[in-house]
Every structure is written in C-alpha cells, then in structure tokens.
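Enquirer: here is a sequence with its predicted model. Questions after.
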Amino acid sequence: MVVGETTLEADVVVIGAGPGGYVAALRAARLGRKVTLIEREAVGGVCLNVGCIPSKALIAAAHDLYRLRQGAAYGLSADVRLDFPRLIAWKDGVVRTLTGGVEKLLKGNGVELLFGEAFFTGPRELRLLETGDAVMNIRFRTAIVATGSRPATLPGFPFGGFGGRVISSTEALSLKEVPERLVILGGGVIGVELGQAYARFGSRVTIVEAAERILPAFEADLLRPLRRRLQAEGIELLERARAIGAAEGENGLMVLVETPEGERELAADYVLVAVGRRPNTDALGLETAGVQVDGRGYIAVNDRQMTNVEGIYAVGDVVPGLPLAHKATAEGKVAAEAIAEEAGAAADFRAVPMVVYSDPEVATVGMTAAEAEAAGFRVKVGMFPLAANGRALTLGEKDGFVRLVGDAETGALLGAQVVGPGASELIAELALAVEMGIRVEDLALTVHAHPTFAEAAMEAADVWLGKPVHVLGKLGGVLK
C-alpha cells in the first residue's frame, strides 16, 4: 500500500456521471442501495456539459435570430445584432443550473460522489486515482460502467492541431468568436446541427460528408425540406467527399478535399471534426475484470444491461446501439432496477426516438417502411403534408410532413417519421403509440387540439385509413 492509499467497501459503484450513470445512481439509491458514483471530469457528463444541453441552447438562439431576420415576410422589422460572448455566457449559465441540480439530487439521495480516474483491477475491485495523488481501492458487490464516449478523430486533423484551429464539438460550443469560415468534416447530426447554427450566426459554412448524402442514417425524402433550407441559408454541402489533408496558408487554414468533381481547397478559420464518437472503454481495465469487449470497444450486455461477468453492468454509449442520452437514461434505470432485483427490469428499445435539432427538425421512431417490409409485415403508409396544416402555415413553416408506417393486416402502428417545426416534441406522442402497440385507427380517433402541428399525426392516420379530410388524392397505401 502506498502513502495516501485507502480502501472502500461499496454496494453499488457507478463509473461515470452522465445521463446513464447519474440516473442509475439515483434510481439505485431510491431503491435502497448504498451507491458510490465516480466521475472523471464533471457531473452530467458530455450531454449536460459539452453536448446535448449547450448545443441546443446555441441552436435555440440561432433559430430565434433567424426568425427575427425573416420578420419582413410578416411585416416586422428590427435591427438585430448578435453579442456572441454574452450568448456563450448564457449557455454556460444554463449548463451550471442543470449540473448543479443533478449534484443536489445526488446529495439529497445519499449518493457518495467521488472524482478521479477509475479502472478495474479484478471482477470485484476497482482502483481510483483521485486528484492530489490519493489512491483508493474499492471493493464492490455490483458495478455499472457508464463512461460514455468521446469524439472520433480523423487522420491528418488532430484535435488542437494547426494552432487550435482543428476542433471537436466540445470546443465548437465555446468559441470566443463566430468564425468567418467554418469547414465541418462530417455531415451527421452534430455537423448539421452546429453547421446550421453557425451559419445563422454569420459563418460561411461548408459541410464535407463522405457518404452519398448528409445524415445517411435517415431516409432521403426526410431530408429534402432540410436540404433546401440549408442551401437557401448559404451552407455548401460537399457529399461523397473526404478531406485528405490541411496546411497553413496565407488565407488561414487550407483544407484539401477530394470530391467527385476533383480536388478542392477550402479556406477555414476553424475545422470542426464531427465524424462520430468512440466508447470510453479502452482505459478501464475491463479485460482484468473479465468483461468482454468487441473490436470497436463496445461492451455486450443482456436485456438487464448485465455484461458477461455477473454483477458488472454497462449502459449508454459504451454498449451497442445509438449513442443517445435518452437511451442511456433508460438503460441506467434498467440496470439499477436489475441490481435491486425489481421484477420486470428489462430493456425494450423498439420505440427509441431519434431527433435532428435542425430547422426544420427531423424525428423518427420505430420502423421505417423499408425496415417493416424486410421484417415481413404487409406495410401500409399514410402521409400528411404540413402545407395543409393550419398551424404550420401560421408559423410560416409549411415544408415538411408526418408519415405513419403500419401493418395493413392488424392496423398496428409500427413507426413514424416527422419533418417540421416541433418534430422533437410531436415524436413523443408517436413513440408512445408505437410502444403501446396501438392501431393507427386509435390515433385517428384521438381528438387533437386545433390548430396544432400535432394534428398532422391525426390527419396522417386518416390518410392511412383511406379517409383523408384536408388533402386530395392518395398520400399513402399498401406497399407493393
């Protein structure tokens, strides 16, 4: 034993205080377990500190700025100016409020919070390197790994490289100024969301995506309204393109991009690398504990979130599946309830929403028509355009739609896709409908307030049933 080394006996130890970890800790504590929560950096993890929350704060401000500048269409005019440092300070205040609230919840529920770097030294032991060179050996009965993920790197574009001009999403949320020219490598959710926000703040934005199109995880027709908006706002989309190098030039950083039309040089003040995320499992000593990890660093778990080692659980971005905060939260609850031996504790992720907080927003849940057909269903779809929705027109947002995917034989709702304002909120109703296994007819029979964007879901159900009210012609039917 070295100087400053102590030993702790723990009932439940949770590694990582992000949305999966802190929720697991709170749920386990409320179920009567003595919980120790270990965090390397800041309570709230990536999501609350440098991810979901601060990005949505900036996106909301960018949206308001855009709407104010579009006011002439409604007979409104104003001199609108952006105080970017003040906006960043406000965003930081939002983060402090939420992380401070989480810390109070942890303390109020008796969760012991420790800070430092933890790694396994056996199937029932951890070693914690605390600040100040203190070392703690922790013997536990059960453990939950919730260490999250980090931005993936791109060869030739190291984070912090070229004098700090190559950045990840973390740095992009705390820039000191709005860059005149921003090149984004990666047209996934992070690249599109932050690209549109900075374009609205005044940056000249280019998004470079290696796949056939931006947001390749989503159906192509969902993206058409968004593509039109991005291009109308001056964002250049380079698809089927890849960055092959960069160099300092007289005009800032020069990024060399290989496109289908040939090589191009892009001048940039900053280069945001947004090519995905990697699980934080490589420094945990999981092999010492006997926990199986695949070639990409993901931990295999069963439907109770337990690994191949009894008593060790894993949740969030370290397990296979979509790296979504709300999925991590759900998994954290399952793991805590499984440890507390609660009946029925099991993960069921057939209705996990995915949202792009762009403008217009894009949201999906459940199966697409292609996925349902591949699964053997006799698929029927019903779609309602926002151009026929009164609330959408009053908002000046008629470009988008709601589409329902159902089983033509049973009438069960299998999935839904939404494009338009408030899609991130409307998808909750449709997620509940998919989770409950309701029939599309039930959605049509549910009276929706008028005028609302949510009415489009009811109208799409009417179309699915072959009883459209506010549209002519056929916007759906059984897939052939």
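Expert: Sure thing, it's come through.
Enquirer: hey, let's count contacts and neighbours off CA atoms from now on
Expert: Fine.
Enquirer: surely residue 449 is in contact with residue 456?
Expert: No. Residue 449 is not in contact with residue 456 according to C-alpha atoms under 8 Å; the separation is 10.8 Å.
Enquirer: so those two - more neighbours on which side?
Expert: residue 456 (27 against 9; other C-alpha atoms under 10 Å).
Enquirer: that one: what's it in contact with?
Expert: Going by C-alpha atoms under 8 Å, 6 or more residues apart in numbering, residue 456 touches 384, 385, 386, 389, 401, 402.
Enquirer: again with residue 423
Expert: Per C-alpha under 8 Å, 6+ apart, neighbours of residue 423: 355, 361, 362, 363.
Enquirer: now do residue 7
Expert: Taking C-alpha under 8 Å, 6+ apart, one finds 136, 137, 138, 139 in contact with residue 7.
Enquirer: same question, residue 38
Expert: 13, 14, 15, 16, 17, 113, 114, 115, 116, 118.
Enquirer: gap between the third one and residue 316?
Expert: So the one you mean is residue 15. Relative to residue 316, residue 15 is positioned 12 Å away (C-alpha to C-alpha, to the nearest Å).
Enquirer: joint contacts of these two?
Expert: What both residue 15 and residue 316 touch, as defined by C-alpha under 8 Å, 6+ apart, is the set 146, 147.
Enquirer: in a strand, residue 117, correct?
Expert: Yes. Under DSSP: H, G, I helix; E, B strand; the rest coil, residue 117 sits within a strand.
Enquirer: next up, a second structure to put side by side with the first:
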Amino acid sequence: MNKRLILLLLVALAFGAWVYFDLGDWLTLEALKSQQAAIDGYFRANPLLVAGLFFVVYVVLTALSVPGAAILTLAAGAIFGLYWGTLIVSFASTIGATFAFLASRYLFRDAVQARFGDRLRRVNDGIARDGAFYLFSLRLVPVFPFFAVNLLMGLTPIRTVTYFWVSQLGMFLGTVIYVNAGTQLARIDALSDIASPGLLASFAALGLLPWLGKWIMAAIKRRRVYGRFRRPRRYDRNLVVIGAGAAGLVSSYIAATVKAKVTLVEASKMGGDCLNYGCVPSKALIKSARIAEQMRHADRYGLVAASPQIRFRSVMQRIHDIIAAIEPHDSVERYTELGVDVVQGYARIVDPWTVEIARNDGEVQRLTTRAIVVAAGAEPVVPDLPGLAESGYLTSDTLWEAFAARDTMPQRIVILGGGPIGSELSQAFARLGADVAQIERGDRLLPREDDEVSELARDALENAGVEVLTGHEALRVEGIEADRRLIVRHAGGERAIAFDALIVAVGRKARLTGYGLEDLGIETQRTVVTDEYLATVYPNIYAAGDVAGPYQFTHSAAHQAWYASVNALFGQFRRFKADYRVIPWTTFIDPEVARVGLSEAEAVEKGVAFEVTRYPLHDLDRAIADSATTGFVKVLTPPGKDRILGVTIVGEHAGELLAEYVLAMKHGLGLGKILGTIHTYPTMAEANKYAAGEWKRAHAPERLLKLVGRYHDWRRG
C-alpha cells in the first residue's frame, strides 16, 4: 500500500479516536484546575516519568494539530514551574510543529505544487528568499493558529532546519507568557485572561520587528551606496530615460501619461533596433520573398507558375518606405506632443541623480532627476575571426543601408548563425534568388526549440534553396573583392565557401559601455545586473529591454518598461516584481515557429512532469484549403490535467495562433476552456480548439462512457 495513504489513514484514525473518546474534554481549563492537585502529587512522586510523558503527549498533540496546546502550556507552568515548564514546552512544541510540517510536506506538497505550481511561483520565490522573516513574524503573533502555520509552511520550499530554529525562537516569548500564567493557574478563569486584546496587539507589534529590521538594513545599504554622492535639493526631472527603443519609448510614454516630467535621450534613430534594423525591415523583406515564392509555385493554387523578376532596388526601397510609414509612431514630434522632452544626443550617468547629455547640436546639458531608466538596447555580436574586419561583412544592423544602394542582389550570400535572425534572412534571400549558405557551429538550427522543430525548420530552409551547414565552425576569412572566402571547419576537415556578401547573425549583446555604469559601480555581466524589480545596485536607477535581459524581444522590452517606469516613479509606495511567466516568441520563417512556456526539452531538463498533445495541421480544413498543411500544434500539460505548461506551434500564421494560448496561460485557463470556446469556421484558429479536443479525447472517462452506453442500450429495450 502507498506509504502516503498509510500515513494519512493513521492520522485519520488518531483524529477519530480523539473525537470518539472525547479526549478534548481533558484539555479544558476546568479539567486542568480540577485535576491540578492530583497531577501535582503524582509529579512529586514520579518527576521524570511525568515530565517524559508530558513531553511526548505535547509533541504528539502538536504533530496531530489537535486543539489543546494552550491548555497544555498552562499545565506545564502549573506542574513544572516557569523554568522547567518553559524548557519542556519550548522544545516539545517545536518538535511537534516540525513533525506536522514534515507530514504536510510529505502528504500534500507535491500534489499542491503540481496543481498550482505556476500560481505559487512567486510565493515559493518569496519563501526561498525571505521565509525566515515570514515565519518569525507569524510565530510572534498568536492570532494566527499555529497548526495552520505548520501545515501551510509544509507546502512551501522553506528548509526544515530553518523552520525548526525559527519556530523555536519565534514561539519562545509566547511560551514564556503562557507558562508563567500557568504558575498562577488558580487566578485564571478563561484563556482570554491571558490573551487580552492588549497582549495580542503587543504580539502583533512584535511581529513587525523582523520587517522593521529588514527595512532598517535596506536603509543602511542605500545610505552606503549613495554615501559618496551629494543628493540634489531639487530635481529637474522625475525620470530620465536613456534609449528610444521599445523599452525607452514605453517607459517615457508611461511617465508622461501619469504627468511626470520626463526626458527621453536617444543618440541615433527613434524607434531603436526594431523599427530601423530588426522587426520591421526583416518582416517587410520576408513578405516580398514570400510573394516571390508563391509566384514561383503558383501551380499549387491552379495558376500558371511564373519566374518572378526581382527588382532588388525596388524591394529594398519598399522596406525603407515601410520604415518611413511607421516612423511617425515613434517620432520626436509624437512623443513631444505626448509630453515627453526628447533630446537627441549621448547620455552618461554622472551620479545617481545626474545625467549629462552630449547633444547632437554640440551643446552639453546636465539634468538632475529622481530616477533613471537605462534602455540602451543591444547590438550585433561580431566574432573575433581573422580577416573578418577586412571582409566588408554586414550585420542585421548594417545590411539594410548597404543593400539599399545596390541595383542587384549579391548572388552568393553566406549567413553566419543558425538562430532566428540567421534563419529568417537565409530563407528570405534564397527565395529572392540568391545562393545562400547558412553556417551554424551547433548541430541544429533554432537550438532553443525542440529537435523536431529544428528539423522542420531545416527542411523549410533547404526547400527554399538554402545550403544549411550545421556542425560547421567559422575559422577565418580569406581573399579580397570578388574572391572572398569563408573558411569553415567540419567533421570532414576544412572547406572554403565563396561569397559576395557575408552577413554575421550569431546573436546580439547588450550595449553596456559609454553610459557611466562602470564609473558608478553598477554591475554588468552579459546584461545590466538588476533585482526582480529591475533596479540596479542604486534603487533609483533601473534597466529595461535588451540591456537588462533575459529576453531580447520587442514585446518583452515593452513589458519590462512598465515595471521599470512604475517602480521608478512610485516605488516609494509599492514596487512590482517583473513577471516573466508567460513570454511568447515567434521565428518568422515559413512555416512560422511560435512558442510560449516550456518546450519538451526544457520540461525534461527542469524535471517537470508533462504529457504531450499534438494536432497536425494536415487535418485542418482551412490549412487544406490554403495548401498550408505543414506544421502542428503541440501542447504540454501536467499528467491528467488540462493546465497549459507550454505550447509550440509550427505553421502558417503560428504567431497569431499562439495569442490564444498566451491569454489562457496568463489567466489560468485550461484546454477545457479553449475547447468550450466557439471558433469561426473555417479558420486556422480552429487548430487550437482541435488540439484541446485531442486532449479531451485522450482523457475521456471510459468507465463512465461504458455505463452511459449500457443506459442507452436499456433505453432501447
């Protein structure tokens, strides 16, 4: 029989015996006072036996979480006196509480964490970090039932040793008060004589002591951090934001919306990487390439296939026209109208409250500010390869201007990197007619995704004409002008790959230098080091977006910007921890790859129990009608539960399809809710409903259905 079930039965039997034999009648104030003389006499005759039995009974009753601990504590004072009574009860209560804590942990914690793990993540993180403070406060305040504290704490990740010693200390003062009251048992008519409102209020005040101490320590730490600087008496701004990418724009927008005086500093182009070098131009390129591919394979749709005539300069001009059409959304004029003071120039943080701006007009401006948000973004990583600097290489930042000046597309393009950027560019340029070789040092493309997704992505790129070379390490660049070659190493030796254009797309790194961070001692690693509120070592200096990590997405940068700006402006009242529980992303190859939450590989790595539900798009009516049947919807759920742990969608419009699951995960909706939602027919979004139906079919109540079948048989006579 299951050990947990045996333990649960034993506890249930103990409770049953307690109720059946009315043992609670023995643990009343009246019973204790009536038997005091007899107990006292027996103690004098057998002191060690009575003390031992009392200790064991106290431990057992506390472990079983039955009422009566207060009466037993009074009894300890009446029988053993203040000193010995306090010693016995102090250890017996802690040991019993620890047994109850361990029983709760053994019986229920795994089930509770499996069922509500995502919702309890913040609680778990808080307990792991400040569990001793929480527990000490609860132990000091008798208005919280101790048995409830024991059971609930067992469901958390607090260490058993920590639980024991904190309980020992936290309950000591209350133990002394009750034991001392027991020495005067004859004068007590009710427990309320001890636990008066005044005493409870005093305990509540004591419960605040750990947090008061924590606040004082934080204040000392702040004073130490700011000690070498002179704080301004007045401030020019409430907030200065450095960088006008997604994080900077949203931060300054929020500040202006709540009527704060805010300055946004940008040295280059408003809109940052996404508008000028990343999301917008790459998606415009992908669209042109997709149309070219559809023309080339128009026979799939009953039309005459045609070889597209690529006017490369026109393709690039369209991209720049699209950037220009979106630019007004992020322009200086728009943000000025919104109430943001926009300054074009380079910002450097001089001290925690002063920003110096080398303006593009040649002037130098200094602003004092209550708070600062660093949103400097990221830049392409350029590997240290011999000959690369002289090769005329391009990056995702520089290729748009370089290609815009060309009448024809480079025929031989080598793209270094097998991540999302490299894969998107490889497929797009191949579809536009270039001979593309994609070099990836690892053994597969899109290494953050599951193996089957990587394989599907590889097939899609190779079908577009890309030569995908995984397991190839770039060594050096040789030659000049028309005879440039990338030398790579692979299992078979070295190989030279000729190119007309070399695009480096091996990743992006946070911009960390030139902003005064190092002079102030703000720690940087791969990103600016922040706490969970996005604050640096200086509580008034925050970081958001690519410069803060851990994600490098426009939407995650905007998400962080809310936390950074709100905490910067209102943190003296309340601060909010940045929430990364539901962060979606999409790789815009064809078919698209979209994901939110855990992949299978991540679930295995983290030891999360899961089951997989799949729905292939080749069964979906709209996908069949659109000749877009490649791909699937894959949902991870806990075994037997419809709660969504993660979703991967591969297929046409996967990024849009994912939004329904993002909403469901954000608000705790399971697959049953998706199944019960009407989806328009025929749409690609029906794939989400059918995936939920696959889960439901796999968890159908077979026994109940058999009974229902018999009922219908009986109804037919």
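Expert: Great, that's in hand. What you see is a predicted model; the values in this text were computed from it and never measured.
Enquirer: all strands of the stretch 51-200 of the first structure, in order?
Expert: Listed in chain order, the strands of the stretch 51-200 of the first structure (DSSP state E, counting those that start in this stretch) span 112-122, 125-130, 135-145, 149-151, 166-167, 181-185.
Enquirer: quick one, what contacts the counterpart of residue 234 of the first structure in the second structure?
Expert: Using TM-score structural alignment as the criterion, residue 234 of the first structure maps onto residue 465 of the second structure. For residue 465 of the second structure, the contacting residues are 427, 430, 431, 435, 436, by C-alpha under 8 Å, 6+ apart.
Enquirer: any figure for the gap between the aligned residue in the first structure for the fourth one and residue 307 of the first structure?
Expert: Mapped onto the first structure by TM-score structural alignment, residue 435 of the second structure lines up with residue 204. Here the criterion is C-alpha to C-alpha. By it, residue 204 of the first structure lies 46 Å from residue 307 of the first structure.
Enquirer: same question for residue 351 of the first structure.
Expert: Distance of residue 351 of the first structure to residue 307 of the first structure, given as C-alpha to C-alpha: 23 Å.
Enquirer: got the contacts of residue 7 of the first structure as CSV, with neighbour count columns?
Expert: As requested, those are exported to CSV (neighbours: other C-alpha atoms under 10 Å):
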residue, neighbour count
136, 18
137, 20
138, 21
139, 21
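Enquirer: ok, now which ones touch the closest residue to residue 473 of the second structure other than its chain neighbours?
Expert: Of all residues not flanking residue 473 of the second structure in the chain, residue 441 sits nearest, at 4.7 Å (C-alpha to C-alpha, 6 or more residues apart in numbering). Residues in contact with residue 441 of the second structure (C-alpha under 8 Å, 6+ apart) are 417, 470, 471, 472, 473, 474.
Enquirer: repeat for residue 16 of the first structure
Expert: For residue 16 of the first structure, the contact set (C-alpha under 8 Å, 6+ apart) comprises 22, 37, 38, 39, 40, 45, 145, 146, 147, 148.
Enquirer: so what does the fourth one match up with in the second structure?
Expert: In the second structure, the position corresponding to residue 39 of the first structure is occupied by residue 266, as judged by TM-score structural alignment.
Enquirer: what about that match, neighbour count?
Expert: Neighbour count of residue 266 of the second structure, defined by other C-alpha under 10 Å: 27.
Enquirer: the one 5 residues further on now?
Expert: Applying the criterion other C-alpha under 10 Å, we find 25 residues in the vicinity of residue 271 of the second structure.
Enquirer: chain neighbours aside, what residue packs nearest to it?
Expert: Using C-alpha to C-alpha, 6+ apart and skipping residues adjacent in sequence, the residue nearest residue 271 of the second structure is residue 245, 4.7 Å away.
Enquirer: how near is that neighbour to residue 374 of the second structure?
Expert: Residue 245 of the second structure is 11 Å from residue 374 of the second structure, by C-alpha to C-alpha.
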